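**Student:** Generate coordinates for the sequence data below:
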Amino acid sequence: MAGNDAASGAGYQDEYWVGAYYLAALFAEAFAEGDIGKVTRVEYQRGPLGDVVVYGDSASGQATLDLQVKRRLQVSAKRGDFPKVVRQMWKTVKDQGFKQGIDKYGLVVMRGSKPLKRLGKLAKRAAACTASGPFWTAIDDLNQGEKDVLKAVMDVSESIDSSNVKDVAWRILGSGMVVLEMDPANAESPHRAYLRSWVDSRVHSPRRTEAIVNTIYEFSSQCDKNRGSVDLAGLERKLLSSGHFLTPSLSAPMVVALESMAPVRSEELAPAILGEEPDRFDMDLRHLTSDNVLTDPDEAVRYIADENSLLRSAVNTQKDRKLILCGRSHIPLAALVGYLVGDRGDVRVLDWHPNAEDQCWNWPENDLCAYPHLIRTETGQRGTMAVRFSLSFWVGEDSSASGLPSTIERTVGILDQVVHLSHPELEHCGTLRARSVRSQLQARAYADEFRNVLDSAVSLTSKIDVFYAGPLSVAFEMGRRVASTMHPPTTVWNYEAGKYTWGICLNPRNGQGVGLPKAVFAPDYKKG
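**Tutor:** Just a heads-up that it's a prediction; the model follows:
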């Protein structure tokens, strides 16, 4: 149980929420914190550390993650729970059933600290050494804070085996220790968001998701008190017996809402989908943003596009279901979602219209209304290539001595060819304050013209960099037009604070062919 370093009431709730976090991962058959593969079972009060023991299906076979949960923990060999925790770690490592290199053990801490971060760093460093000697010969590289943490571990190790202190300390640190900082008890925390998204990946309904999350938490508290052991079948039986439906209604459309800059509110969305009662799949990435700046593009791309991502699961297991794509997000993320949705048939896109009198998601015109065709201009013939795509703003208005937009040159270097697709009204004013795209048909048509550019470039370039300014609806549709194998690697860039800082390559190449989408960065990019 959570000990002296945590207030008892809060400590118990922390254990329940950490257990609920792993139960939700079990429910979705997902990967969770701890690096032991897909979660297959969760147990309570079982191991030496033992608050929560998680089983996973790793590449090397069944793995276990033995965790003690603390609200906070002081790293000290003389005070608090730290000495007891270190001894329990040693007991875990010495257990004859412990699988070196596969099983993990350690801490979940709600309130992290610099010493705990240093402890995690030391654990990774020790794990990288195949023997005790190389670890100790390199300790001069440690800073003073890291040396203080190491001394605390050594002091406890001396109380375990005074004749073999260094080997014991190295084995405690390097045999699979993890130090996880998470607070799923906080409703606004990233890990609570993951918990909700895992549940939502099964039921695709915000109302049902919240109800199931509450039941999972209550079930977790019961299991903690009863030393429970739960696999997927047992969890599903519990949820079904509590009156929950665990599958979505496949006849209802599914709204895919991408939220990295602002939420997509159901009450605002409702007028645009009258007559339909859709389920929702929310990709809420706002915990990765600060003042609308995405602080960790790598993590955002992994969340959306990994082979086992919730979006892939939702899209690939329900291929006949109607999708409605919408969002208030960064352009490259929308293109990525569109790319993963692909060319499946029944897909609608919606746009948020903040300048409308009553801010709404409704298209101002229907698909029978005429729309202006894009202007296409080209310079150069063969080699490195950029596509400037200007709908709401003029992309690359500033020019360098070479005649190319300097903001683009700073990102990808000198280009051999540039194709510019632009809204005709931008030729006169540079910025469109009115809606540049006024119907779903227009969004699709503009994306088709983008596809024509990609098709014509297949034999002319080895990669394509896209610089787009316009509604998110066209960004979704752009991504859907990128063919993974036919088109060269295509990167959609993000513009902020006067420059292009990061982008997403939708279809990168690797030694085996087309790889997973990945974040790419400008030379002057600074993380966070």
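**Student:** contacts, neighbours, all on C-alpha from now
**Tutor:** Noted.
**Student:** quick one, helices of the stretch 101-250 of the chain?
**Tutor:** Ranges of helices within the stretch 101-250 of the chain are 114-127, 132-137, 144-160, 165-174, 190-203, 206-226, 232-241, based on DSSP state H, counting those that start in this stretch.
**Student:** residues in contact with the residue lying closest to E259 once chain neighbours are set aside?
**Tutor:** Excluding the flanking residues, the one nearest E259 by C-alpha to C-alpha, 6 or more residues apart in numbering is D284, at 4.7 Å. If you count contacts by C-alpha atoms under 8 Å, 6 or more residues apart in numbering, D284 has them with A193, A257, L258, E259, S260, P263.
**Student:** one more to line up against the first:
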Amino acid sequence: MKEILLAGIDYFKTKMLRLSSATLYVSVGMFLMSSALSMGLFIDIDLAYGPLGGGFNIADRQTWPVGIQYGLLILGLISIGYGLIVVHPRHLKRVEEATQRQRVVVVDHRGLTFAVNKTVFESVPPEFLGRREEIPIDQTPYVSGNSRVDDPEKSLEEVLHIRRDIDSRVKAVDKKDVTVIYGGLASVPFTFLTGYLIDDDNDVEVLDWDRFKGKWFHIKSKGEEVRDAVISGLKEAETAEEVVVAVSISYKADLPALAKAFPGLPLVHMDSGDYQPNNHWDKTQQQKWAEQFVPLIRALGGAKKIHLTIAAQNSVVFTLGRTYDRRNCPPLCLYQYERDEDPAYPWAVEMPRKGSSAQIVWNK
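**Tutor:** A predicted model of the protein is given here:
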């Protein structure tokens, strides 16, 4: 019963509330009129059948007074008329004003050779009103056929100016009228860095690619049960100068490869324990992981460097990147995982610090 109720609430929030006010008035009017007609108003049909002349009279099914039926019919007509004549023109005017005033900046991050059949720009949900601007981040020229990043330095250059690019598109627009929509398929270090650079100067919404359904989906709250990740090894690492942090969301990080790549360093593991590609579609769940990630990094504030690896979906990595605060967190290097290489974590993006920009660090 609980699942049915939640499904009904989700349908109302995701479907009904997307309708314009005029559509709602017309829908209610049609419902009232159909209710009146279903009570037998204006209908009196005799159907004869069978050799003995039996029949069926629809009018015999009337149980409501005619006055109520007429009242429902009139209310339905009023509702439809009000929606079409009064509400709909107002709605069109509001949409036009919003479109002229507001801006929707769409960041399409392409960093893998995996091809999609629809761009992020084409998949922006209709409820985001305003003139749309597209900013592509195209790192595919520096990626080989198996999505291996062949030239991290040049790939990095494609990301570094994303905040400046956004600001240049909306410099004459009030911040409250700007929505940034991010969607992408890219390497973990560059996705995290993009989230960090975009930050929260504007309202930010995220789309992620569903490989099973072959389409982009808007990450939003779904009312599902939120799960805590389990954090282990933190106490042993709090006084260390260098620490390895592994975040396992969609699959478990390669802990043996981490131990080999960073011998002798303490390991802190943030583990969702729910390794599946579709465990991330609830925005509230992503926010919960972010709420755990931030204090985890801050708790290691005494470290001179954090070596970070994240095994998670693109949207989760982007969200974690937006939460990283260089003012209150230690220096951080986020590593790329290449299972068939030695070491399996060959390079990282060192996150920007005061007085220095992001750079590529090689693990030799």
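**Student:** okay, the contacts of D284 of the first structure in TSV with secondary structure and neighbour count next?
**Tutor:** Shown next, in TSV, are the contacts of D284 of the first structure (DSSP: H, G, I helix; E, B strand; the rest coil; neighbours: other C-alpha atoms under 10 Å):
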residue	secondary structure	neighbour count
A193	helix	20
A257	strand	22
L258	strand	25
E259	strand	20
S260	coil	24
P263	coil	17
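**Student:** Identify the residue of the second structure aligned to A314 of the first structure.
**Tutor:** The alignment partner of A314 of the first structure in the second structure, by TM-score structural alignment, is D165.
**Student:** Where does that match fall, secondary structure wise?
**Tutor:** helix 162-169 (DSSP states H and E).
**Student:** and the helix or strand following that helix with helix 162-169, angle?
**Tutor:** Sequence order places strand 178-185 as the next helix or strand after helix 162-169 of the second structure, per DSSP H and E. Strand 178-185 of the second structure runs at 140 degrees relative to helix 162-169, counting by axes from the mean of the first three to the mean of the last three C-alpha atoms, to 10 degrees.
**Student:** Which residues outside strand 178-185 of the second structure are in contact with it?
**Tutor:** 102-112, 114, 120, 124, 128, 170, 202-209, 314-315.
**Student:** Mark which of those are buried, thanks.
**Tutor:** 102-112, 120, 124, 128, 170, 202, 204-209, 314-315 (16 or more other C-alpha atoms under 10 Å).
**Student:** mind listing what the corresponding residue of the second structure for V255 of the first structure touches?
**Tutor:** Taking TM-score structural alignment, the alignment pairs V255 of the first structure with V106 from the second structure. Contacts for V106 of the second structure (C-alpha under 8 Å, 6+ apart) come out as V120, F121, R132, E133, E134, I135, V180, I181, Y182, G183.
**Student:** Quick check: V106 of the second structure is in a strand.
**Tutor:** Yes: V106 of the second structure sits within a strand when classified using DSSP: H, G, I helix; E, B strand; the rest coil.
**Student:** one step back: tell me the one among the contacts of D284 of the first structure nearest to H423 of the first structure.
**Tutor:** Each of the contacts of D284 of the first structure was scored against H423 of the first structure by C-alpha to C-alpha, and L258 proved nearest at 25.5 Å.
**Student:** separation between the residue lying closest to the closest one once chain neighbours are set aside and K151 of the first structure?
**Tutor:** Excluding the flanking residues, the one nearest L258 of the first structure by C-alpha to C-alpha, 6+ apart is G327, at 4.4 Å. Counting by C-alpha to C-alpha, to the nearest Å, the gap from G327 of the first structure to K151 of the first structure is 50 Å.
**Student:** can you check T384 of the first structure too?
**Tutor:** 54 Å.
**Student:** Neighbour count for the two, which is higher?
**Tutor:** More neighbours surround T384 than the other of T384 of the first structure and K151, with 19 against 15 (other C-alpha atoms under 10 Å).
**Student:** Quick one: map the residue nearest to E259 of the first structure onto the second structure.
**Tutor:** The equivalent of D284 of the first structure in the second structure is D138 (alignment by TM-score structural alignment).
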